[in-house]
Structure formats: structure tokens, C-alpha cells
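Engineer: let me see the structure of the following:
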Amino acid sequence: MKVDLNCDLGESFGNYQIGNDREVLPLITSANVACGFHAGDENVMAETVRLAKENGVRVGAHPGFPDLQGFGRRNMDMSLTEIYNMVVYQVGALKMFCDINGVVLNHVKPHGALYQMAVRDEAIARTIASAVYDIDPNLYLVGLSKSLLIDAGKAQGLKVASEVFADRRYESDGQLVSRKKEGATIEDSEEAIAQVVQMVTEGTVKAISGEVIEIEADTICVHGDGAHALEFVKEIRSRLSEVNVDIVTLGG
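Structural biologist: Below is the predicted model:
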């Protein structure tokens, strides 16, 4: 049994430092790099690609809404053409930093509100999948397990990776509990690790309602800006090793 371990990184910008990228990178297999709209900037993008290469970590683009103040976690009313162009713009920028550094861009994972809208809205999901395919049909599209975004990627002919979250709770329909609700995030490391092991080895997760639902786990996400990100990543690696789960890159 095997699974990828990803983290959202490159979220600092200017003089503002966010996350523990240098400490986390040696412990993960895939990095989702912010592309300057919700977080990050050109200098941070270049540095994150370089650090990922040094650590043998696959690089993916993490495009989001142009909302620095809201960290890309607020919905925006944009046309499908605007969403398509926004994704192409951000992924294209990161791809050039990858090309310059001799790194092959591996995947695309939408960020925050864009991600959440894509898992619920078929038109937005198809638009993102189309943008990714037009950039490079060999890219993986990463999306919430059993969501419309995964369906759209498959329909477009892309390789897809079903994502599960170590530090988030689930609704009974498989959606993530809104961050606006109390208890949406998991702060206790033991609870997070137990959830990860269940999702990877059993293909199920306990929803916030108490119901056990089915889930697919190709890649596990730990949020890089989380207070316990480094602790969670270390514990996940250790516990998965104990249950004979190998942590490998997407496609590895």
C-alpha cells in the first residue's frame, strides 16, 4: 500500500513569513506552491522550487483567487473565462520557474475557495480541468476525494489524485466541514493521525455527524500554515510506516 504526502507551501510574501517550509520539505513527497494570487510572490516561488528540487520533492502549482487579505479562502464571483485565464496565468508562472530550474511540474491543486467551489460546481470543475489539460495533459489534477473536480479531471483525460486531509473534519456527504464552523480543523495530533490511518488503510473516514463514509486516498494533505503542520507530518510518516504504508510521490 502506498500514498503521497503533500503540503501547501510557498505562502510567504515580501517580509511576511508563513509556514515552516524548510523544515517540512524533507518530510513530504509533493509540494503545492502558491502562485502569487492568494499568497506567495515571484521570489518565494523561485526559492520554493529550488528547495523542493534540493529535497527531491515533486512540485505542483497551487492557484487561488486574487485575495491576499482573505488568503484565498473567500468566494469570488468570476466568469468561467476569468477562472480559466486565472488558472493558466498562475500555473504558467510557476511552470516557468520549474523550467528554469530543471524541474518538471507534476500537478495542479486549486487553493481554498477555488478548490471548494470546484468540488461542488461542475462548470468550475470542468473549467479548471480544461485549463490544466491545455497547459500540459501530463499533469496530475489533485482534488477532494469523490468530488466533481476529480470527475472533471477524468473526463478531460487527465491523471487525477484523490486527496484526503489530515487536519480537517468531514461532512456526511464527503465535503470538508466549513472553516466557519466550530471544529472544522483537527488540532490534536493523535486524532489527526488516527484519521489518516483509517482513510489510507480502510478507505473510510468518520464524518462530524458520526457516520462512517467511504473515501479514496491517493494523497494526504497537511496545511503548511497550520500550527501543528511539522508535528503532523512527522507523526504521519512514523505511523504509516508502522502499518506498512509507503509514502511515495504521485505516480511513484
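Engineer: make it CA atoms for all contacts and neighbour counts henceforth
Structural biologist: Fine.
Engineer: show me the helices in the stretch 101-250 of the chain, by range?
Structural biologist: Defined through DSSP state H, counting those that start in this stretch, the helices belonging to the stretch 101-250 of the chain, from first to last, are 112-120, 122-135, 148-156, 189-202, 229-242.
Engineer: give the other helices and strands that the third one contacts.
Structural biologist: Yep, that's helix 148-156 we're talking about. Helices and strands touching helix 148-156, as assessed by 3 or more C-alpha pairs under 8 Å, 6 or more residues apart in numbering; DSSP states H and E, comprise helix 112-120, helix 122-135, strand 140-144, strand 159-165.
Engineer: just these: most buried one?
Structural biologist: Looking across these with neighbours counted as mean count of other C-alpha atoms under 10 Å, the highest average goes to strand 140-144: a mean of 26.
Engineer: please list the residues outside that one that contact it.
Structural biologist: Where contact means C-alpha atoms under 8 Å, 6 or more residues apart in numbering, the residues beyond strand 140-144 that reach it are 106-110, 115, 119, 129, 132, 149-150, 153, 158-164, 175.
Engineer: correct me, but Ala207 touches Leu176?
Structural biologist: No: with contacts defined as C-alpha atoms under 8 Å, Ala207 does not count as touching Leu176, sitting 9.2 Å away.
Engineer: tell me, what's touching these two both at once?
Structural biologist: The contact sets of Ala207 and Leu176 overlap at Arg169, Tyr170 (C-alpha under 8 Å, 6+ apart).
Engineer: what secondary structure does Gly60 sit in?
Structural biologist: Here Gly60 takes the strand state, with states given by DSSP: H, G, I helix; E, B strand; the rest coil.
Engineer: what count of nearby residues applies to it?
Structural biologist: Gly60 is flanked by 29 other residues according to other C-alpha atoms under 10 Å.
Engineer: what residues are up against it?
Structural biologist: Residues near Gly60 by C-alpha under 8 Å, 6+ apart: Ser30, Ala31, Asn32, Val33, Leu105, Asn106, His107, Val108, Lys109.
Engineer: now the residue most central in space within the chain: how far from Asn244?
Structural biologist: Centroid-nearest residue in the chain, with C-alpha atoms, centre = their mean: Lys109, separated by 5.2 Å. Note on Lys109: its distance to Asn244, by C-alpha to C-alpha, to the nearest Å, is 27 Å.
Engineer: same thing with Val24?
Structural biologist: Val24 sits 22 Å away from Asn244 when distances are taken as C-alpha to C-alpha.
Engineer: to check against the first, give me the structure of this:
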Amino acid sequence: MNRRILLNCDMGESFGVWQMGDDALAMPLIDQANLACGFHAADPLTMQRTVALAMRYGVRIGAHPSYPDLAGFGRRHLSCSPEEVTALVLYQLGALEAFCRAAGTQLAYVKPHGALYNDLVRDDALFAAVLEACVTYRKGLPLMVLALADNRRELELADTADVPLIFEAFADRAYLADGQLAPRRLAGAIHHEPQRILDQAMAIAHGEPFADIDGKPLQLIADSLCVHGDNPESLAVLRRLRAQLDAL
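Structural biologist: Below is the predicted model:
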């Protein structure tokens, strides 16, 4: 099965003098940029500059909100209530949207980051809280979520909240049998070998099976493919992946 799949990357994750990724070289290669909103990375000037960079290349801007966890890069679970999660997501959307409005554009979607992203797979109340933030902020604002082996739960919750979903798969992460991401603490959870990343990406783009972390076949249907910006192989992989996707 061939279908048009978009390419996205987590970006704008530098903070002060600390630099993460090479956004200037990666931005021309992608369709969607998930921009940090200050809670796990980014500062106001980084946000402003990354919005301008995305606009220069016609890349859709997504908010990448997280738990308030700068020290842990948003990858640690925090025990926030659903009401807190709705508020902290709204807060971050507003911060990034300010720079979008000043530049003459608006947010195209929302993709939670790190631990918050993973918690949505397991917690209906937190998923509903993020959906509420999206629909409260702007009706029709899509939420990007993990493409699983079975996404009926996500579709039902989003339909109730009247929020469109974008299903995302990862080129450089290993998967469990149900389509959840293998925890980063596990050996082999992150792919570093460029050819393996490309092979997995193209299998997903074609709707074909690929190997999960145990070597068993897994098939996912996704709208967008992510390559992490903090993977040292990202730029070289993005160049090759862009060329292969454009050739489909």
C-alpha cells in the first residue's frame, strides 16, 4: 500500500547557550516541525527563531508541549491531575502561538512530548485532558498521537471531544508488540544504524510490516513519520529519507 506520508521532526529544543540538533539544515527536509514550548526545552528567542525558520521553508508548525521538566528534558513522568494537564498544555500553546501570530501564521497541530506523550497511551483521563486543551484552544486543532497496532480507543476519545487526530510513527525507535514505543532504558530501544532507520521508515510509509524489538512483525498505519532531532544520525537519515519519500 502506497500512501502520502509526511515527515516530522522535534525542533527548537535548544535552551540558552545549550544547543540541540541542527534545525537550520534539517528544516528544509521536513513537512512538520514540532516546536518545544519552554517546559522541556526552548527559550523565547529560540522559539521565535525556529518559527521564522519553519516559515522560511513552508513547514507546518506544531506545538510540542510537555510536563514542566526542564532538568529531565520532559522525559520523566510527573503526577499531574487532568485539570493541571489541560492548563499546562493551554499555557504552552499560547506561548508558541504568540510567536506564530507575530510572524503571520498559526499553530497547525499539537504533539505532546516525552513522558506526557507516552502517558496518553495508558491514561484515558490525561488523554481527555489534552483533547480538551486542543478543542478549547481552537476548534479543529489536530492532535498528533502514537500510531498503535489498534487505535480504536484513541479514535473513540477524540471523536467524543471532536478533535481530529494525526497518527505518528517513529523511524528511529524500536516498538513493542502492541505498537507502543520500547522504553528508552531497554537495549536496542533507539535505532542508530542509518539503514535500519530507513528500512523501518519505508516499511511504515508503504504500510508494510517491520520487526518489533523482539523481531516479530508489526504493521502500523501512520500519517506522519518522526525522526528525532537528538539522534546523531538524524541529518544524514533525513536527507536520504526525504529523497526516498519524494520518489514514492
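Engineer: one step back: now the helices of the stretch 101-250 of structure 1 in JSON lines, with distance to Val49 of structure 1?
Structural biologist: As requested, the helices of the stretch 101-250 of structure 1 are exported to JSON lines (distance: least, C-alpha to C-alpha, whole Å):
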{"stretch": "helix 112-120", "distance to Val49 of structure 1": "21"}
{"stretch": "helix 122-135", "distance to Val49 of structure 1": "18"}
{"stretch": "helix 148-156", "distance to Val49 of structure 1": "25"}
{"stretch": "helix 189-202", "distance to Val49 of structure 1": "27"}
{"stretch": "helix 229-242", "distance to Val49 of structure 1": "19"}
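Engineer: between Val24 and Asn244 of structure 1, who's got more neighbours?
Structural biologist: Val24 (20 against 11).
Engineer: ok, that one to Phe232 of structure 1 distance?
Structural biologist: If you go by C-alpha to C-alpha, the gap between Val24 of structure 1 and Phe232 of structure 1 works out to 10 Å.
Engineer: Ala207 of structure 1 now?
Structural biologist: 20 Å.
Engineer: more neighbours, those two?
Structural biologist: Ranked by neighbour count (other C-alpha under 10 Å), Ala207 of structure 1 and Phe232 place Phe232 first, with 23 against 19.
Engineer: any idea what that one aligns with in structure 2?
Structural biologist: In structure 2, the residue equivalent to Phe232 of structure 1 is Val237, according to TM-score structural alignment.
Engineer: what of Gln17 of structure 1?
Structural biologist: Aligned partner of Gln17 of structure 1 by TM-score structural alignment: Gln19.
Engineer: what is the burial count for its match?
Structural biologist: 13.
Engineer: and what of Ser172 of structure 1?
Structural biologist: Ser172 of structure 1, neighbours per other C-alpha under 10 Å, totals 18.
Engineer: can you pull the contacts of the closest residue to it other than its chain neighbours?
Structural biologist: Closest residue in space to Ser172 of structure 1, ignoring its immediate chain neighbours: Ala207 at 5.3 Å, by C-alpha to C-alpha, 6 or more residues apart in numbering. For Ala207 of structure 1, the residues meeting the contact criterion (C-alpha under 8 Å, 6+ apart) are Arg169, Tyr170, Glu171, Ser172, Gly174, Ile213.
Engineer: repeat for Glu193 of structure 2
Structural biologist: Residues touching Glu193 of structure 2, when contacts are defined by C-alpha under 8 Å, 6+ apart, comprise Glu233.
Engineer: repeat for Phe39 of structure 2
Structural biologist: Contacts here follow C-alpha under 8 Å, 6+ apart; on that basis Phe39 of structure 2 touches Pro65, Ser66, Tyr67, Pro68, Asp69, Leu70, Gly74, Gln92.
Engineer: where's whatever residue of structure 1 lines up with it relative to Arg120 of structure 1, distance?
Structural biologist: In structure 1, Phe39 of structure 2 lines up with Phe37, judged by TM-score structural alignment. With the distance defined as C-alpha to C-alpha, Phe37 of structure 1 ends up 22 Å from Arg120 of structure 1.
Engineer: ok, Ile193 of structure 1 - how many residues close by?
Structural biologist: When counting by other C-alpha under 10 Å, one arrives at 21 neighbours for Ile193 of structure 1.
Engineer: that one pairs with which position in structure 2?
Structural biologist: Using TM-score structural alignment, the partner of Ile193 of structure 1 in structure 2 is Leu198.
Engineer: please apply the same query to Val104 of structure 1.
Structural biologist: Residue pairing (TM-score structural alignment): Val104 of structure 1 is matched to Gln106 of structure 2.
Engineer: test my guess that its match contacts Cys100.
Structural biologist: Yes: here Gln106 of structure 2 reaches Cys100: they are 5.1 Å apart, a contact under C-alpha under 8 Å.
Engineer: now the contacts of Gly60 of structure 1: which count as buried?
Structural biologist: Members of those that pass the buried threshold by neighbour count (16 or more other C-alpha atoms under 10 Å) are listed as Ser30, Ala31, Asn32, Val33, Leu105, Asn106, His107, Val108, Lys109.
Engineer: ok, these vs Asp77 of structure 1, which is closest?
Structural biologist: Lys109 (19.8 Å; C-alpha to C-alpha).
Engineer: need the contact list for the closest one.
Structural biologist: Contacts for Lys109 of structure 1 (C-alpha under 8 Å, 6+ apart) come out as Asn32, Gly60, Ala61, His62, Pro63, Tyr115, Leu141, Val142, Gly143.
Engineer: name all residues that make contact with Val49 of structure 1.
Structural biologist: Val33, Val59, Phe97, Cys98, Asn101, Val103.
Engineer: swap that for Ala171 of structure 2, sorry
Structural biologist: So, once contact is read as C-alpha under 8 Å, 6+ apart, Ala171 of structure 2 ends up touching Ile197, Leu198, Gln200, Ala201, Leu225, Cys226, Val227.
Engineer: do Ala203 of structure 2 as well
Structural biologist: Pro209, Phe210.
Engineer: how about the nearest residue to the counterpart of Ala211 of structure 2 in structure 1, chain neighbours excluded?
Structural biologist: In structure 1, the residue paired with Ala211 of structure 2 according to TM-score structural alignment is Lys206. The shortest distance from Lys206 of structure 1 to any non-neighbouring residue, by C-alpha to C-alpha, 6+ apart, is to Val212 (4.4 Å).
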